[in-house]
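Enquirer: Please find the sequence and the predicted model below.
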Amino acid sequence: MSLLENRVAIITGAGGGLGAAHAKVFAAHGCAVVVNDINYQAAEAVVEDIQAKGGRAIVNTADITDYAASKGIVEHAINEFAGLHIVVNNAGINRDKMFASMSEQDWDDIMRIHLKGHFCISSHAVRYWRDLAKAGETVDARIINTTSGAGLQGSIGQSNYAAAKAGIAALTLNQAAELGRYGITANAIAPAARTGMTMAVDAMAQQMAKPEDGSFDYWAPENVSVLLAYLASAQAAHVSGKVFESEGGRICIADGWRTTKGVDKDAQWDPNELGDVVDHMIEASTPAQKVWGS
């Protein structure tokens, strides 16, 4: 039996890049896939590729940032494939600017696509799964979110993107804590791979180019997709509330914020006392990873 046989997934932003790779890998492992992308031709090409290899997939072009339209995406999956088990929130955009030059629109566009986009479909899927659980059915469902190294440690020139991706990481922790009672897991992935966005940067395009000698393609997006296929499977029912980083053949878990031992005076501090105290705490703490680009 294939890893994802008899399971149904919605994958957003699946017309290209990581989303297309996820869709093809999922389908290759037996999953029925709703290929969601606002670019119909791109989504159709992915679906045709999947179907040509014997897989099951359909096109959906609804706007993931529209709450009502997102309900339609969930209903499309259920009506076409008689169920839904997995939501992969992958769709995203960039509006890179230094913070001092960033416009309100630059900020709002990123928050809408990333944070609201992660909320809308997941909200409707969770309501569907919760209703099944309350009706006594066994639910084995997955939410897989997409964060970024920018969200985990910051990135120069991407304060909007970093803030949204950090929000997605925190959202994942909340979803895992709240939804486990219904048989739903929530995890996030911080991927590094060759996509349209990365290849638009000349330096990255050279670094991430596919090797011509047939050696291991380190930056192939499928290297990330196989981790998602595992997380989407029944085998990963015990894995929830984790943020994974994936690059090439390397997989690791990103640790979150942790409270240090600190200093307790058992009384109110005088501000004049805090200089040495704060300096001591900083010296004793484990430094955060450097902000990308700094």
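Expert: Looks like it arrived, so ask away. Numbers count the residues shown, from 1 in each chain.
Enquirer: make it CA atoms for all contacts and neighbour counts henceforth
Expert: OK.
Enquirer: which residues in the stretch 101-250 of the chain form helices?
Expert: 104-110, 117-134, 149-153, 159-179, 196-199, 202-207, 222-232 (DSSP state H, counting those that start in this stretch).
Enquirer: Provide a list of residues in contact with the nearest residue to Ile50 once chain neighbours are set aside.
Expert: Using C-alpha to C-alpha, 6 or more residues apart in numbering and skipping the chain neighbours, the partner closest in space to Ile50 is Lys24 (6.1 Å). Lys24 makes contacts with 46, 49-50, as judged by C-alpha atoms under 8 Å, 6 or more residues apart in numbering.
Enquirer: For these, give me TSV that also has distance to Asn174.
Expert: Compiled in TSV, the contacts of Lys24 are given as follows (distance: C-alpha to C-alpha, whole Å):
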residue	distance to Asn174
Val46	32
Asp49	36
Ile50	34
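Enquirer: List only buried entries from the residues you listed.
Expert: 46, 50 (16 or more other C-alpha atoms under 10 Å).
Enquirer: Does Ala166 touch Thr146 like I think?
Expert: No: counting by C-alpha atoms under 8 Å, Ala166 stays clear of Thr146, with 10.2 Å between them.
Enquirer: The residue nearest to Ile50 is in what secondary structure piece?
Expert: helix 17-28 (DSSP states H and E).
Enquirer: here comes the other one, which I'd like you to weigh against the first:
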Amino acid sequence: MQKRRLLPSVDYVDVPLSAHFPVSYFHHIQHHQDEQHLHYHDAFEIGLCLEGSGLFFVDHHTHTFNTGDLSFIFPDQPHIAQSPDEVPSQWYFITADLNQLCKDDFDLIHNLMVQRAKLSPLIPQSLDPTLGVLYQMVIKELKTKNYGYQKVVSDLLHYLLIKIMRSLTSTAHPSVRNLPAFSKKEFTAISPALNYMSSNYGEALSIHALAGLCHLSVSHFRTLFKKATHQSPLQYLTQIRMKMAASLLMSTSLTVLTISQTVGYSTLSSFNRTFKDHYNQTPTDYRKTLN
């Protein structure tokens, strides 16, 4: 049966899973130059960043990721990762039909779906370092396929989900917060612009060009963008640029000038001023605090 396009302006990626054992995994190296777009699929997706850093675009939000962090993506949730070409990130991704795997624990899946709007899709390693250990155990079982591996994978994933729920619903960690509501209607309308901004944040982007990508007037585009992202287009673009700049400062030895040009600033003074407004530190001081 053909997949119904829930989000016509976002790519649908088919993830073939066995009805008998609906779990698969793959290794992925993410470059910024890769031709990728916001996409979604039917399965749950759990990722582990093995190396690198960058941004994860999920729905209408941007999240910074680093080595050791986990991602947790729901079915039909638009997402894409972006990493600087200078330091491409490496990931393992597990895709699974968790409804089938955890069919004997209805409460777990039900609670996941109920809490969906409140759960952060990026889980910092610092929140619970054991999550990465569990994840690697699942990958090892999927690779070796030793006797009874399917049962072990199911049990480990079940345990991993419980641990994820505990971590994400904790109020003790500052990175866990309630995110603004996701409006699918407005998101669909502006998704061509979001797609373009996620890959071309280093270019000079005009509001007229972005509105044109969405076949909207500038005023209508501004209104829908604000409803979808709770930010103006300029605020959203600045957030992407600042988060990517912070990632480059942390994970590369590129000069501040080179980083400023990479993320779309024509003058170093403008970049320094914007970065300080965003992080309350100059780029140079920010880098020093990481050493």
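Expert: It's in. Please read these numbers as outputs of a predicted model, since none were measured by experiment.
Enquirer: Superposed, what's their TM-score?
Expert: After superposition, the two chains reach a TM-score of 0.24 (TM-score structural alignment, normalised by the length of structure 2), with 122 aligned residues with a C-alpha RMSD of 6.5 Å.
Enquirer: Just give me the closest of the contacts of Lys24 of structure 1 to Ser122 of structure 1.
Expert: The shortest approach to Ser122 of structure 1 among these belongs to Val46, at 22.6 Å (C-alpha to C-alpha).
Enquirer: elements contacting the host helix or strand of the closest one?
Expert: Per DSSP H and E, Val46 of structure 1 falls inside helix 40-52. If you count contacts as 3 or more C-alpha pairs under 8 Å, 6 or more residues apart in numbering; DSSP states H and E, helix 40-52 of structure 1 packs onto helix 17-28, strand 32-36, strand 56-60.
Enquirer: right, and the helix or strand after the one helix or strand Tyr196 of structure 2 maps to?
Expert: Using DSSP H and E, Tyr196 of structure 2 sits within helix 184-200. In the C-terminal direction, the helix or strand that comes right after helix 184-200 of structure 2 (DSSP H and E) is helix 207-213.
Enquirer: ok so, going back, tell me the buried residues in the helix holding Tyr196 of structure 2?
Expert: Neighbour-count burial for helix 184-200 of structure 2, counted by 16+ other C-alpha under 10 Å, picks out 186-195, 197-200.
Enquirer: which helices and strands does that helix pack with?
Expert: Packed against helix 184-200 of structure 2 by the contact rule (3+ C-alpha pairs under 8 Å, 6+ apart) you find helix 207-213, helix 218-229.
Enquirer: rerun that using 10 Å as the cut-off
Expert: Applying 3 or more C-alpha pairs under 10 Å, 6 or more residues apart in numbering; DSSP states H and E, we find helix 184-200 of structure 2 packed against strand 54-58, strand 79-82, helix 207-213, helix 218-229, helix 233-251.
Enquirer: Make CSV from these and add distance to Thr284 of structure 2 and mean neighbour count to it.
Expert: CSV is the format used below for these (distance: least, C-alpha to C-alpha, whole Å; neighbours: other C-alpha atoms under 10 Å):
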stretch, distance to Thr284 of structure 2, mean neighbour count
strand 54-58, 19, 23
strand 79-82, 23, 22
helix 207-213, 31, 16
helix 218-229, 30, 19
helix 233-251, 8, 20
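Enquirer: would JSON lines of those with distance to Leu157 of structure 2 be doable?
Expert: Shown next, in JSON lines, are these (distance: least, C-alpha to C-alpha, whole Å):
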{"stretch": "strand 54-58", "distance to Leu157 of structure 2": "22"}
{"stretch": "strand 79-82", "distance to Leu157 of structure 2": "22"}
{"stretch": "helix 207-213", "distance to Leu157 of structure 2": "41"}
{"stretch": "helix 218-229", "distance to Leu157 of structure 2": "32"}
{"stretch": "helix 233-251", "distance to Leu157 of structure 2": "30"}
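Enquirer: Which of those sits closest to Val152 of structure 2?
Expert: strand 79-82 (28.8 Å).
Enquirer: The closest one - contacts with which helices or strands?
Expert: strand 23-30, strand 39-40, strand 54-58, strand 61-65, helix 184-200.
Enquirer: between those, which one is nearest to Asp155 of structure 2?
Expert: Of all those, strand 23-30 sits nearest to Asp155 of structure 2, with 12.4 Å by C-alpha to C-alpha.
Enquirer: Buried deepest among the helices and strands packed on helix 40-52 of structure 1, which one?
Expert: Mean neighbours per residue, mean count of other C-alpha atoms under 10 Å, is largest over those for strand 32-36, with a mean of 29.
Enquirer: that older thread, would you list the buried residues of helix 184-200 of structure 2 in TSV and tack on distance to Ile46 of structure 2?
Expert: Shown next, in TSV, are these (distance: C-alpha to C-alpha, whole Å):
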residue	distance to Ile46 of structure 2
Glu186	26
Phe187	23
Thr188	24
Ala189	27
Ile190	26
Ser191	23
Pro192	25
Ala193	26
Leu194	23
Asn195	22
Met197	25
Ser198	21
Ser199	23
Asn200	26
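Enquirer: Just give me the closest of those to Leu122 of structure 2.
Expert: Nearest to Leu122 of structure 2 out of the buried residues of helix 184-200 of structure 2 is Ser198 (C-alpha to C-alpha; 17.1 Å).
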